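In: Generate a structure from the sequence data that follows.
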Amino acid sequence: MTVRAPGLRGGQALIGGDRRIPLYHRIHDQLRDDIESGLLKPGDRIPTEAELSARFGVSRTTVKQAIQQLVHAGLVYRVQGKGTFVGQPRIPRRLVGLISFHEEMRQRGFTPATELLEAAVVPASRHVARALGLQPGAPVLRLTRRRLADAEPIALQTHYLPGEMAELAEDPQVATGSLYEAMERRLGRRPSVGREEYTAVVVSGEDARRLGVPDHSPALAVRRYASLSDGQPVEYTESLLRADRYTLHVELKDER
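Out: All right, here's what the predicted structure looks like:
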């Protein structure tokens, strides 16, 4: 008789296949397949190390290696004293095209929301002035917003816009929705070209609290430089994206 572990397909054949592949990697692949196919759903507790060890007929050390790979991939997370659980699906961020957060979330099937944390006209620092093609000290509109997907905080963004766009601070949509849609509706223009720079960072303190993650959590720091079609800079944005909720997708092609 075959005993089935919760959320797993039965039979020792689960870790069959190419014997050159380490056992822990084959167990990882099986668990990952169960998660990505929906057999194990977000919030489900995966079987314990002891249960998986018995199920696959391997040592707990081997199982621990497999689970650690899943943790590193952001597919599962541990809760002290309770077990290991399937994480929420990651949001694929495709590095092609210029799109607003709300448009991106709607395309991915999430319900977007925005919380305005600060709106102020401030003197441009040197790096902000350089990004917007202004003189240092020139007035710029600074907007700090928390972005949510399905009511969960996933990003913090600080936008800098030329001072001539200061009226956007009064637009209700900026406080709750898409900045780009507000720009287009109110000013008749929105960015059409841009570039982004990504850096791996660790967040703590107020940033971690606002993102709803523990201190020393990994994140992606993003700088966006956006312009109108004629090359006029209209936006410089610094973002912090939760690394446990985002996956970067890069399209590559042979340019020879």
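
In: hey, let's count contacts and neighbours off CA atoms from now on
Out: OK.

In: Could you pull out the helices in the stretch 101-250 of the chain for me?
Out: Per DSSP state H, counting those that start in this stretch, the stretch 101-250 of the chain has helices spanning 101-107, 126-132, 172-176, 179-187, 205-211. These are given in chain order.

In: And those: which comes nearest residue 75?
Out: Residue 75 lies closest, by Cα to Cα, to one member of these: helix 205-211, at 18.6 Å.

In: Please provide the structure for the following sequence as well, for comparison with the first:
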Amino acid sequence: MKPMVASTPRYLVLAEELRARIEGGVLKPGDRLPSEAQLCATNGVSRGTVVRAIEQLVSQGFVTRRQGAGSFVANRSLHRKAGHLLSFSQTARQDGHRSEQRLLAFRQADDAEAQQFGVAAPAHRLERVRLIDGEPCAVHGSVIPAAVCERIGLAGDDAAALLEDPEFSLYARFETAGLAVREARERVTARLATVAECAVLAVAAPSPVMVVFRTSYAADNLLVEAVEAVYRADFYTYDTHLVRGERHAGSGLRIVAAGADF
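Out: All right, here's what the predicted structure looks like:
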């Protein structure tokens, strides 16, 4: 737990104490937090202090509220911050989680698929389930130019064996082949999961999902991957830092890069 100075507001002290219990495994995902009355009595604070402490944990993605039932420890979520480019595996590791993948399909993409993803044919389609601490949290559908697949070793007979490795990392293969991702562009939307996605992600329909469409580029603006990543909403937290600035292209806000992961 981070040391608190004497002037630290009491609600932040309480929030940090509860977060330490969550991160230490004392309170596990799905556990109900003590009631507001219990927290008031145990910590000698007012109800307002308890409410603000819980709000702090909700905003950080550690706690969820259920109307009429109380506050519960949230499922382990990937915390993404705008501006810092990391792979899915790196993001999970940075957050203290174990990541894996499970291959669904690897085949040649048809021309319509490639065009839809903005990739010039010929290209290959890679579909994977991504897991955090053994639990499925996302489905990644990538379209990769055939020339890139050849450079990273996914064009030969051993491609399937490589992709069956639970620890396979596409970004790591790019880097080894001299195609390290330098920048990416992405769009984040929300919708309901399809029936197939619900089955793969082990959630009941209807379930909300966050959809991240990203195009990744190596040096010289070389497109190496276009991917649609469908995340379970309870496994996805997107953080960004906004400050008021001069208006640009109709916006009164500008986004300050704070740290993006994938």
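
In: and of the helices of the stretch 101-250 of the first structure, who's closest to residue 139 of the first structure?
Out: helix 126-132 (9.3 Å).

In: I'd like to know which elements that closest one is packed against.
Out: Judged by 3 or more Cα pairs under 8 Å, 6 or more residues apart in numbering; DSSP states H and E, the packing partners of helix 126-132 of the first structure are strand 152-162, strand 233-242.

In: Quick one: closest of these to residue 194 of the first structure.
Out: Residue 194 of the first structure lies closest to strand 233-242 among those, at 9.0 Å (Cα to Cα).

In: How about the contacts made by the nearest residue to residue 132 of the first structure once chain neighbours are set aside?
Out: By the measure of Cα to Cα, 6 or more residues apart in numbering, the closest residue to residue 132 of the first structure outside its immediate chain neighbours is residue 233, 5.1 Å from it. For residue 233 of the first structure, the contacting residues are 131-133, 225-227, by Cα atoms under 8 Å, 6 or more residues apart in numbering.

In: Identify the residue of the second structure aligned to residue 233 of the first structure.
Out: Counting by TM-score structural alignment, residue 233 of the first structure lines up with residue 223 in the second structure.

In: And residue 252 of the first structure, by the same measure?
Out: Matched by TM-score structural alignment, residue 252 of the first structure corresponds to residue 242 in the second structure.

In: next one: residue 168 of the first structure
Out: Under the alignment (TM-score structural alignment), residue 168 of the first structure pairs with residue 154 in the second structure.

In: picking up where we left off before, ok, the residue nearest to residue 132 of the first structure to residue 162 of the first structure distance?
Out: Look at residue 233 of the first structure and residue 162 of the first structure: by Cα to Cα, to the nearest Å, they are 8 Å apart.

In: Now the common contact residues for the two.
Out: Listed as contacting both residue 233 of the first structure and residue 162 by Cα under 8 Å, 6+ apart are residue 132.

In: before we move on, back to that, ranking the contacts of residue 233 of the first structure by neighbours, who comes first?
Out: Tallying neighbours with other Cα atoms under 10 Å puts residue 226 at the head of the contacts of residue 233 of the first structure, with 23 neighbours.

In: Relative to residue 101 of the first structure, how far out is the closest residue to that residue other than its chain neighbours?
Out: Nearest non-adjacent residue to residue 226 of the first structure, counting by Cα to Cα, 6+ apart: residue 194, 4.1 Å away. Distance, residue 194 of the first structure to residue 101 of the first structure, using Cα to Cα: 14 Å.

In: so where do the strands sit in the first structure?
Out: With DSSP state E as the criterion, the first structure has strands at 76-79, 83-86, 91-94, 112-123, 139-149, 152-162, 193-203, 217-227, 233-242, 246-249.

In: Including distance to residue 43 of the first structure, could those go into a markdown table?
Out: As requested, the strands of the first structure are arranged in a markdown table below (distance: least, Cα to Cα, whole Å):
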| stretch | distance to residue 43 of the first structure |
| --- | --- |
| strand 76-79 | 9 |
| strand 83-86 | 5 |
| strand 91-94 | 17 |
| strand 112-123 | 21 |
| strand 139-149 | 17 |
| strand 152-162 | 14 |
| strand 193-203 | 24 |
| strand 217-227 | 20 |
| strand 233-242 | 18 |
| strand 246-249 | 18 |
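
In: Residue 175 of the first structure is nearest to which of these?
Out: For the strands of the first structure, proximity to residue 175 of the first structure was assessed by Cα to Cα; strand 112-123 is nearest, at 4.7 Å.

In: Relative to the second structure, what is the average displacement of that closest one?
Out: Its aligned residues in the second structure lie a mean 0.9 Å from strand 112-123 of the first structure after superposition (mean Cα distance after the TM-score superposition for the first structure).

In: tell me, that strand lands on which residues of the second structure?
Out: Mapped onto the second structure using TM-score structural alignment, strand 112-123 of the first structure spans residues 99-110.

In: rewinding a little: of the strands of the first structure, give the one that comes closest to residue 173 of the first structure.
Out: Smallest distance to residue 173 of the first structure across the strands of the first structure (Cα to Cα): 9.1 Å, for strand 112-123.
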